[in-house]
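A.B. asks: Sequence below, structure please.
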Amino acid sequence: MTTRSKKMIDCDVHVAPQHVDEIRKHLDPKWHWRPLTGGRDLFRHPTYVDRTDAAPPNGLPTGSDPEFLRKQLIDEYGITHAILLHRSFGNPMPFVEFATAKASAYNDWVAETWLGRYNADGVFKGSIQISHQDPAASAREIERWAGHPHMVQVLSDSGARAPYGNRMYDPIYEACQKYDLPFATHVGTDGMGINLQASVGYPSHYIEWSTAHSIGYQTHLISMLIEGVFERFPRLRVVLVEGGVSWLPTLLWRLDTLYKQYRNEVPWLKRKPSEYIRDHVRITSQPLERPDDDRHLLRMLELADAEHILMFSSDYPHWDFDSPRLAFPKLPEALHRRIFYENAKEFYKL
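C.D. replies: Prediction:
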């Protein structure tokens, strides 16, 4: 039996402040009266968001205790690097100035704590949170953190007022390309605040909203491919976090088929839409759709080119956490190594 590689990169680990004052101290005093917490105002989870065993025994909020997180995730599974996604939930806010200030304060906090005094061994890698409603301010925030040794990507929500191929976002992509940082988007805030719902109208239930996350990602990806984002920014890299995997092959088949018929409409594209994926796009594995027959999953991974575009993620500490030991059926050694380590190492240049 082949020995599994022990190296592993987890591309979706959520952390939180131990107290809201950790964020507030990084804000201009003029913002101190404003509430700093917030998340899903329309579609709250009907039972619980986090694993019931993920709350630290010392009473700190889930995802805020570095020693407990190390014990439960890093040490338990031998994680080489954890890509941290701290979310300010500023993208739905109509008051853009405060949304930008809030994102900036979260970046100061994560740099001081999880990427600073909690990170002597460098296992934690961070994300530059932006509020994409103000692309110019987002570009300045990217520039502010671009030289940090542990900031490895730019982070935004999938919730937006326009699909991500729109030229209004070009200052963000220009900064990402200039500083060689992937642009990552995490599902959520679709249909909240100023953001539009990607599906037709507003779902009635959380299960509908959650299932439709992949629709938002398909909308953004189609837009980026067809509107020529990767021609305008040939070195841009994009990460789609927590939006599923199985939709990708059929979407690209349909897109390539239509491209053959309508390519004259988009003369700026130099290749079939699907041919941009391997060079520019990566998808994280959680939540991994698991059919009853594992053979079907393995076939889907082959069709999705998982060997080159899929990166393992656990979504710790959330209720639908994917254990590295249980998320996949037995994989060929080479595919296992690519998904669990090499794809992320290469894409994030770790």
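
A.B. asks: hey, let's count contacts and neighbours off CA atoms from now on
C.D. replies: Fine.

A.B. asks: quick one: H296 from L303, how far?
C.D. replies: H296 is 11 Å from L303, where distance means CA to CA, to the nearest Å.

A.B. asks: scratch that, V152 is what I was asking about
C.D. replies: In this structure, V152 lies at 28 Å from L303, with CA to CA as the measure.

A.B. asks: who has more neighbours, those two?
C.D. replies: Just comparing V152 and L303: by other CA atoms under 10 Å the higher neighbour count belongs to V152, 24 against 14.

A.B. asks: just checking, the more buried one touches E346?
C.D. replies: No - using CA atoms under 8 Å as the test, V152 is too far from E346 to be in contact (11.8 Å).

A.B. asks: now for the longest helix seen in the chain, which elements pack on it?
C.D. replies: Across the chain, the longest stretch assigned as helix under DSSP state H is helix 96-112. Helix 96-112 makes packing contacts with helix 21-24, strand 124-129, helix 135-145 when contacts are defined by 3 or more CA pairs under 8 Å, 6 or more residues apart in numbering; DSSP states H and E.

A.B. asks: Mind doing that once more with 10 Å?
C.D. replies: Packed against helix 96-112 by the contact rule (3 or more CA pairs under 10 Å, 6 or more residues apart in numbering; DSSP states H and E) you find helix 21-24, strand 124-129, helix 135-145, strand 151-157.

A.B. asks: Name the residues of it that are buried.
C.D. replies: Of all the residues in helix 96-112, those buried under the rule 16 or more other CA atoms under 10 Å are 96, 98-111.

A.B. asks: the helices in the stretch 201-350 of the chain, which residues?
C.D. replies: Along the stretch 201-350 of the chain, counting by DSSP state H, counting those that start in this stretch, helices occupy 206-211, 213-226, 229-232, 248-262, 277-280, 294-303, 306-309, 333-337, 343-348.

A.B. asks: I have a second one here; can you model it like the first so I can compare?
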Amino acid sequence: MEKEKTIFPKEKFVIGDPYQRKDMDEKIGETKINNRSGSGVFSFKNTVVLLVTLEQDLTEEENSYEDFFEYPEFVWSSQKKGPYSKPTTPVMKGMLESGAELFVRQKAKNASKTNPYLYCGSVDALSHGRPQGEESPFKVKFQLLADIQGINSEVDNLITWKPINYKNTKASYIISSLDKKKKKNKKSSSTSQGYQADKEIRNAVEDYAMKLAISHYESKGLKVKDVSKEKIGYDLSCDSKTFSFGVEVKGTRSAGSKVIVTEGELRKAKEAKVELFVVSMIEVKYQLEKKNIVCSSGHWSVISPWKPLAESLKPKTYDYELPTVEWNEI
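C.D. replies: Presented below is the predicted three-dimensional model:
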């Protein structure tokens, strides 16, 4: 009878902290990683753990992989041979559908001292393919679920590191594992950057939160209308015989400590009666065979009335109006 797989205790690891293989096994409670050489892939009951060394020995063809950050994403190359060389093997299929835990270091050793891996948190697979041909390793582009930039200088050094042949690499052009011919919904026409797979994930999270919000307000006997496409400053219009209000809906895979809001949403919240319905900790799985994204679980909360305070708003970008300048033709 096959022994049941161990659960990887994510809660025992701190993002940005260094861990040797033996440190990982101490937290796991049994030897799972330290005594296995030649592999950076470890399968657990609840996830897959990836140990990545960025600077490989380029004199060895088998090790000339292209692993690097394109923050907030990470490009990873599979092995050329063995159980982790194909996206259809059980471990790799599970990783593509449910994500992984990422540990990264720049070099294996400094002099004779083995370097630890820095924990970079959970990652979801956005796309995968073989941009260098069928005989090459398949590559995966992951999305980091936590904002790790600025946690410490060691993590920032990993993020900025690039392989020697980075400018010529084909790893950036990973074939999307989603059907490119699938019709986009209107929300996917956003001008935000990212691969189509990432947009599909965001759309699935938004749709999941919307369905939960509609169900919540309908259960209160309200007449609910989806007005998200009308761009009036909120997503749902809720009406009864005596009152009406709007609802702005937010869905996130994070713990929900913060959400992104637009200027229009803030303005509407000041002008009218609006509630904020937030769904956090949404689990996302990619069904490989059906090429379908499935959202489940999570927590929800309602802020009513929603009147955002200035001190609760943190600007991420600004529109900067340039002074009169002299332009040079390229």
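
A.B. asks: Can you pull the TM-score for these?
C.D. replies: Here the TM-score for the pair of chains, by TM-score structural alignment, normalised by the length of the second structure, is 0.29; 155 aligned residues with a CA RMSD of 6.3 Å.

A.B. asks: Turn the helices and strands packed on helix 96-112 of the first structure into a markdown table, columns for distance to T185 of the first structure.
C.D. replies: Supplementary listing: these in a markdown table, determined by distance: least, CA to CA, whole Å:
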| stretch | distance to T185 of the first structure |
| --- | --- |
| helix 21-24 | 22 |
| strand 124-129 | 10 |
| helix 135-145 | 14 |
| strand 151-157 | 5 |
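
A.B. asks: thinking K93 of the second structure is in contact with K285, fair?
C.D. replies: No - no contact is recorded between K93 of the second structure and K285 when judged using CA atoms under 10 Å, the distance being 11.2 Å.

A.B. asks: Sticking with the closest residue in space to F68 of the second structure that isn't next to it in sequence, tell me its helix or strand.
C.D. replies: Of all residues beyond its chain neighbours, the one nearest F68 of the second structure is V75 (5.4 Å), with distances taken as CA to CA, 6 or more residues apart in numbering. Using DSSP states H and E, the secondary-structure element containing V75 of the second structure is strand 73-77.

A.B. asks: Quick check: buried residues in the next helix or strand after that strand?
C.D. replies: Per DSSP H and E, strand 73-77 of the second structure leads on to helix 90-98 as the next helix or strand towards the C-terminus. Of the residues in helix 90-98 of the second structure, V91, M92, K93, G94, M95, L96, E97, S98 count as buried by neighbour count, 16+ other CA under 10 Å.

A.B. asks: Tell me if I'm right that the last one and P90 touch.
C.D. replies: Translated: S98 of the second structure. No - with the criterion set as CA under 10 Å, S98 of the second structure and P90 do not qualify as a contacting pair; they are 11.9 Å apart.

A.B. asks: Quick check: T114 of the second structure vs R105 of the second structure, distance?
C.D. replies: Computed as CA to CA, the T114 of the second structure to R105 of the second structure distance reads 10 Å.

A.B. asks: ok, those two, which is more surrounded?
C.D. replies: Each of T114 of the second structure and R105 had its neighbours counted (other CA under 10 Å), and the higher figure belongs to R105 (22 against 11).

A.B. asks: Distance-wise, check the more buried one relative to C120 of the second structure.
C.D. replies: Taking CA to CA, one finds R105 of the second structure at 10 Å from C120 of the second structure.

A.B. asks: now swap in T53 of the second structure and tell me
C.D. replies: Separation of T53 of the second structure from C120 of the second structure (CA to CA) stands at 13 Å.

A.B. asks: Which stretches in the stretch 201-330 of the second structure count as helices?
C.D. replies: Along the stretch 201-330 of the second structure, the stretches classed as helices by DSSP H, counting those that start in this stretch are 263-271.

A.B. asks: ranges for the strands of it?
C.D. replies: The residue ranges that make up the strands of the stretch 201-330 of the second structure, judged by DSSP state E, counting those that start in this stretch, are 223-226, 236-239, 244-251, 274-280, 283-287, 292-296, 299-303.

A.B. asks: doesn't R232 make contact with I226 of the first structure?
C.D. replies: No - taking contacts as CA under 10 Å, I226 of the first structure lies outside contact range of R232: 11.5 Å.

A.B. asks: Name the residue in the two with the higher neighbour count.
C.D. replies: I226 (21 against 14).

A.B. asks: Would you mind listing the residues touching both of R105 and C120 of the second structure?
C.D. replies: The overlap between the contact sets of R105 of the second structure and C120 (CA atoms under 10 Å, 6 or more residues apart in numbering) consists of P18, V155.

A.B. asks: Would you mind confirming that A111 of the first structure is in contact with V152?
C.D. replies: No - between A111 of the first structure and V152 no contact is recorded; they are 11.9 Å apart, counting by CA under 10 Å.

A.B. asks: Could you pull out the residues contacting both of the two?
C.D. replies: With contacts taken as CA under 10 Å, 6+ apart, A111 of the first structure and V152 have K125, G126, S127, I128, W145 as neighbours in common.

A.B. asks: In the residues you listed, which residue is surrounded by the most others?
C.D. replies: Each of the shared contacts of A111 and V152 of the first structure was scored by neighbours using other CA under 10 Å; the highest score is I128's, at 32 neighbours.

A.B. asks: Would you confirm that L50 of the second structure contacts V41?
C.D. replies: Yes - between L50 of the second structure and V41 there is a contact under CA under 10 Å: 4.9 Å.

A.B. asks: tell me, what's touching T53 and C120 of the second structure both at once?
C.D. replies: With CA under 10 Å, 6+ apart as the test, T53 of the second structure and C120 both reach F103, V104.

A.B. asks: Next, the contact list for the closest residue to V284 of the second structure other than its chain neighbours, please.
C.D. replies: Counting by CA to CA, 6+ apart, C295 is the residue found nearest to V284 of the second structure once chain neighbours are left out, at 4.7 Å. Each residue near C295 of the second structure by CA under 10 Å, 6+ apart is listed here: 201, 204-209, 253, 282-286.

A.B. asks: Quick one, which of the residues you listed are buried?
C.D. replies: For the contacts of C295 of the second structure, a burial check counting by 16+ other CA under 10 Å picks out I201, A204, V205, E206, D207, Y208, A209, R253, I282, V284, K285, Y286.
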